[in-house]
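**Student:** Sharing a model that was predicted from the sequence below.
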Amino acid sequence: MRPSSETELAEAVAGASGPLLVRGGGTRTLGHAVGEVLETGGLSGVQLYEPGALTLVVRAGTPVAEVEAVLAGERQRLAFEVPDLRGLLGREGVSTIGGVLASNASGPRRVQVGAARDAALGVRFVDGTGAVVKNGGRVMKNVTGYDLVKLLAGSRGTLGVLSEVSFKVQAQPEAEATLVIEGLEDAAGLAALRSALGSPFDVSGVARHSGRSLIRVEGMAGSVAYRVGELRARVGGEVSVIEGDASARAWREVRDVVPLQGKAGDVWRISTLPTAAAEVVARLGGEAVWDWGGGLIWLVLAPGRGAEVAAAVAGRGHATRVRGEGGPAFPAEAPEVAALVAGLKTKFDPRGILNRGMI
């Protein structure tokens, strides 16, 4: 099914006789959801764009590339830096803006501006009964009652099918530069990232891979130059600086986890304490890309090591297998959390038809 309007979407959900597999472009699907495919790609197009108000309203099936092109025409962007994981996951298809919010997809700039959910102003969606629900609006101070915008972000289509989303957007900076630190072991390289995060110099990216630690700053050219100088003195080590397009390319590699693309094995996405990041990887081995100062680890491991991964992050984070087979993709939930999730599912999808088996 591929509805072309919100009305058709509501009718499709209301009339479903069995489970539905909700899919935008199919580039971010995880888990083992089953059912008749319900595609949102027919719900496409920018509904409202006000560059002066930094506000964008767009239908959920709109390709991310189209959204980014519209914003680039006004020298603006989605601040949370949407990752493109097709190369990492071995997927084809076209990423949609609804799938971005449904998975709360967020790139390196999350350490500065937050995740996709933090940029979302409002949503329209169809719940599991076929009812159309609206929450939020076009400004930040608009929420009364339940904040369904935040609830839908990261719910992966299990509570409702997004039909429209609105975001605050951000002006593109005048300049960007990246400090590249080499010659450090992982623990020291990650410590340098944490030092930058703890500084007053407003970094917008802190990552490590392939033996290099990367620290990004963005903004007015004079401010960027000043902060680069201060950070260079702060972190020490063998430091070089790349700017402009070279810096942007380096962060696209981090954003899209390019160093791990094509590597054999299971791919794990691990959220943990930055102070534990080096220890987690040392314990598990494998090739890693660290983002968010170590708070996010992408790790390639041999298949069948799920129990070891869970033990390594127990009490200090969680892990999701984003590529690979065998066992659950998502971590087990604490009983209290599982009860809360079940209650929400009963409220928004009483028949249990939306992305059954996803989470």
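**Tutor:** Arrived safely, thanks for sending.

**Student:** contacts, neighbours, all on C-alpha from now
**Tutor:** Fine.

**Student:** could you pull out the helices for this structure?
**Tutor:** Using DSSP state H, the helices found in the chain span residues 6-14, 64-72, 86-89, 97-102, 110-113, 116-119, 148-152, 186-197, 221-235, 244-255, 277-284, 306-313, 335-348.

**Student:** Out of the ones you listed, which is the most enclosed?
**Tutor:** Ranked by mean neighbour count under mean count of other Cα atoms under 10 Å, the helices of the chain are led by helix 97-102, which reaches a mean of 28.

**Student:** I'd like the helices of the chain as CSV, with distance to Leu159 appended.
**Tutor:** What follows is the helices of the chain, written out as CSV (distance: least, Cα to Cα, whole Å):
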stretch, distance to Leu159
helix 6-14, 12
helix 64-72, 22
helix 86-89, 25
helix 97-102, 10
helix 110-113, 24
helix 116-119, 15
helix 148-152, 7
helix 186-197, 35
helix 221-235, 42
helix 244-255, 27
helix 277-284, 32
helix 306-313, 26
helix 335-348, 5
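
**Student:** Among those helices, which comes closest to Val132?
**Tutor:** helix 6-14 (6.7 Å; Cα to Cα).

**Student:** Pull the distance from that closest one to the chain's centre.
**Tutor:** 27 Å (Cα atoms, centre = their mean, to the nearest Å).

**Student:** circling back to that earlier point, which of the helices of the chain sits closest to Gly24?
**Tutor:** That would be helix 97-102 among the helices of the chain, by Cα to Cα, at 5.7 Å.

**Student:** Point out the other helices and strands that the closest one packs with.
**Tutor:** When contacts are defined as 3 or more Cα pairs under 8 Å, 6 or more residues apart in numbering; DSSP states H and E, helix 97-102 sits against helix 116-119, strand 160-168.

**Student:** this is the comparison structure:
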Amino acid sequence: MIPDNPSRAGLSPASEAELGALIAERFATRQPLRIAGGGTRVETGPVPGEVLSTAAISGVVTYEPGEMTLIARAGTPLDQIEPMLAAEGQALAFEPADMRGVLGRNGTPTIGGVVAANASGPRRLLAGACRDHLLGVRFVDGQGRVLKNGGRVMKNVTGLDLGKLICGAHGSLGVLTEVALKTLPHLPDRCTLGFHGVTVEEAVAIFSTALATPFEVSGAAFRDGSAWLRVEGLGPQMDYRRDRLLGLLKPREAEVLDGAATVALWRDLRDLAHFAGTDAPLWRVLVKPSLAPATARALQALGGEVSLDWGGGLVWYCGPGSPQAVRQVAPHATLVRRGGLDGPAFPPEAPPVARLSAGLRQRFDPAGILNPGLMDR
């Protein structure tokens, strides 16, 4: 398992050049490496090799609020980036979660770890995922070569978009050293509509109705018998959208939360506070929203609890069940918190996808030294 604070042990190069030389040496000797950012995203299980941390490759390279672009080195803590953006009335639109509470860890989430995991929170259903805001990357591949792709604006991304490959690869194709991201204005006003005493089926029906409108719902989640819809924007137009949604969803009664309550609620939903404080296995399941009710019921039958995000496109399951049992009803399930379970964290790939993945790894990491076996564990 990658430690909570990988910078305190193992290898921690201070620059991209040092990182490239280190990986080139390991490529020549075929010695594996465990790549770590803050170690706060997924409990990967045992991965061979010495820990290689990017924590020392840190710092904001440039931030242009007028251009809404941020370039930062991979080890830059989110705790440094988010306040800087907020001071300019901006934010990372994809709303990455802080998984420390649910994983019981005290590491430091980094921007490189966010990109490597394609970490995307509740606002993904409106604003898109992390990879949709990625303008460019610099990384070191498994041979020690420094590669770069993209730029500071979307139109600079030509040819093969390597950023899309690196984002979500969890360090298995290359070690990120620098990322360029598009920022967006932080919307000043927000409210939440809460529908209580509903089933999973009723929650997904509420989401389907709301998300089919032009009223720009920025969050649609379900937990403990309550369905939540978030609306953000400027005061008058936000009020109009809220009222239209309330009218559309009648005769259901809704609780309306104000801005402060909305911020607190969606922080807890984003960070899975309802599944913190336990060691039970935690699964992240991607499904078609229309299949969310059946998937949730099948998972609950294993004896645990579920919550929904992304309008039903993301199901979280916390509870008992072997990897085989969970993936029998939820093939696209990732084991985020192991809770004593062995086996692969990531779901098996379909044969055509597996062949493509193997080809990419052969191209970028021919010696198989970067997080070897991670995506198979």
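**Tutor:** Sure, I can see it. Predicted model only: the values in this text are computed from it and were never measured.

**Student:** TM-score of the superposed pair?
**Tutor:** The TM-score (TM-score structural alignment, normalised by the length of structure 1) is 0.97; 355 aligned residues with a Cα RMSD of 1.1 Å.

**Student:** can you pull the contacts of Arg34 of structure 2?
**Tutor:** Taking Cα atoms under 8 Å, 6 or more residues apart in numbering, we find Arg34 of structure 2 in contact with Ile2, Val47, Pro48, Gly49, Glu50, Val51, Leu52, Leu370, Asn371, Pro372.

**Student:** Residue in structure 1 paired with it?
**Tutor:** Taking TM-score structural alignment as the criterion, the aligned counterpart of Arg34 of structure 2 in structure 1 is Leu21.

**Student:** Quick check: the counterpart of Ala153 of structure 1 in structure 2 vs Leu245 of structure 2, distance?
**Tutor:** Ala153 of structure 1 maps onto Cys167 of structure 2 when the alignment is built from TM-score structural alignment. Distance of Cys167 of structure 2 to Leu245 of structure 2, computed by Cα to Cα, to the nearest Å: 35 Å.

**Student:** cool, and Phe215 of structure 2?
**Tutor:** Phe215 of structure 2 is 8 Å from Leu245 of structure 2, by Cα to Cα.

**Student:** ditto for Glu88 of structure 2
**Tutor:** Distance from Glu88 of structure 2 to Leu245 of structure 2, by Cα to Cα: 31 Å.

**Student:** re earlier: can I get the helices and strands packed on helix 97-102 of structure 1 in JSON lines with distance to Glu218 of structure 1?
**Tutor:** Shown next, in JSON lines, are these (distance: least, Cα to Cα, whole Å):
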{"stretch": "helix 116-119", "distance to Glu218 of structure 1": "18"}
{"stretch": "strand 160-168", "distance to Glu218 of structure 1": "19"}
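
**Student:** closest to Ala131 of structure 1 out of the helices of structure 1?
**Tutor:** Counting by Cα to Cα, Ala131 of structure 1 lies closest to helix 6-14 out of the helices of structure 1; the figure is 6.4 Å.

**Student:** Share the number of residues neighbouring the alignment partner in structure 1 of Gly313 of structure 2, please.
**Tutor:** Alignment note (TM-score structural alignment): Gly313 of structure 2 maps to Gly295 of structure 1. Here the number of neighbours of Gly295 of structure 1 (other Cα atoms under 10 Å) works out to 20.

**Student:** and the nearest residue to Gly295 of structure 1 once chain neighbours are set aside, how many neighbours?
**Tutor:** Distances taken as Cα to Cα, 6 or more residues apart in numbering put Pro274 closest to Gly295 of structure 1, at 4.5 Å, once the chain neighbours are dropped. By other Cα under 10 Å, the residues close to Pro274 of structure 1 number 21.

**Student:** Map Pro274 of structure 1 across to structure 2 for me.
**Tutor:** In structure 2, Pro274 of structure 1 lines up with Pro289, judged by TM-score structural alignment.

**Student:** try Pro83 of structure 1
**Tutor:** Aligned partner of Pro83 of structure 1 by TM-score structural alignment: Ala97.

**Student:** same check, this time on Gly122 of structure 1
**Tutor:** Using TM-score structural alignment, Gly122 of structure 1 pairs with Gly136 in structure 2.

**Student:** which residues does its match contact?
**Tutor:** Lys148, Asn149, Gly150, Gly151, Arg152, Val157, Gly163, Val179, Ala180, Leu181.

**Student:** burial measure for the residue nearest to it when sequence neighbours are not counted, as a count.
**Tutor:** Leaving aside its chain neighbours, Gly136 of structure 2 sits nearest to Gly150 (4.0 Å; criterion: Cα to Cα, 6+ apart). For Gly150 of structure 2, the tally of surrounding residues (other Cα under 10 Å) stands at 22.

**Student:** Could you measure from Gly150 of structure 2 over to Ala180 of structure 2?
**Tutor:** Noted for Gly150 of structure 2: a distance of 8 Å to Ala180 of structure 2, by Cα to Cα.

**Student:** how close does the aligned partner of Pro109 of structure 2 in structure 1 sit to Arg28 of structure 1?
**Tutor:** When structure 1 is aligned by TM-score structural alignment, Pro109 of structure 2 is paired with Ser95. Plainly put, Ser95 of structure 1 is 8 Å away from Arg28 of structure 1 if you go by Cα to Cα.

**Student:** same check, this time on Ala342 of structure 1
**Tutor:** Computed as Cα to Cα, the Ala342 of structure 1 to Arg28 of structure 1 distance reads 23 Å.

**Student:** Would you enumerate the residues in contact with the counterpart of Val58 of structure 1 in structure 2?
**Tutor:** Using TM-score structural alignment, the partner of Val58 of structure 1 in structure 2 is Ala72. Taking Cα under 8 Å, 6+ apart, we find Ala72 of structure 2 in contact with Ser58, Gly59, Val60, Val61, Thr62, Ile111, Glu178, Val179, Ala180.
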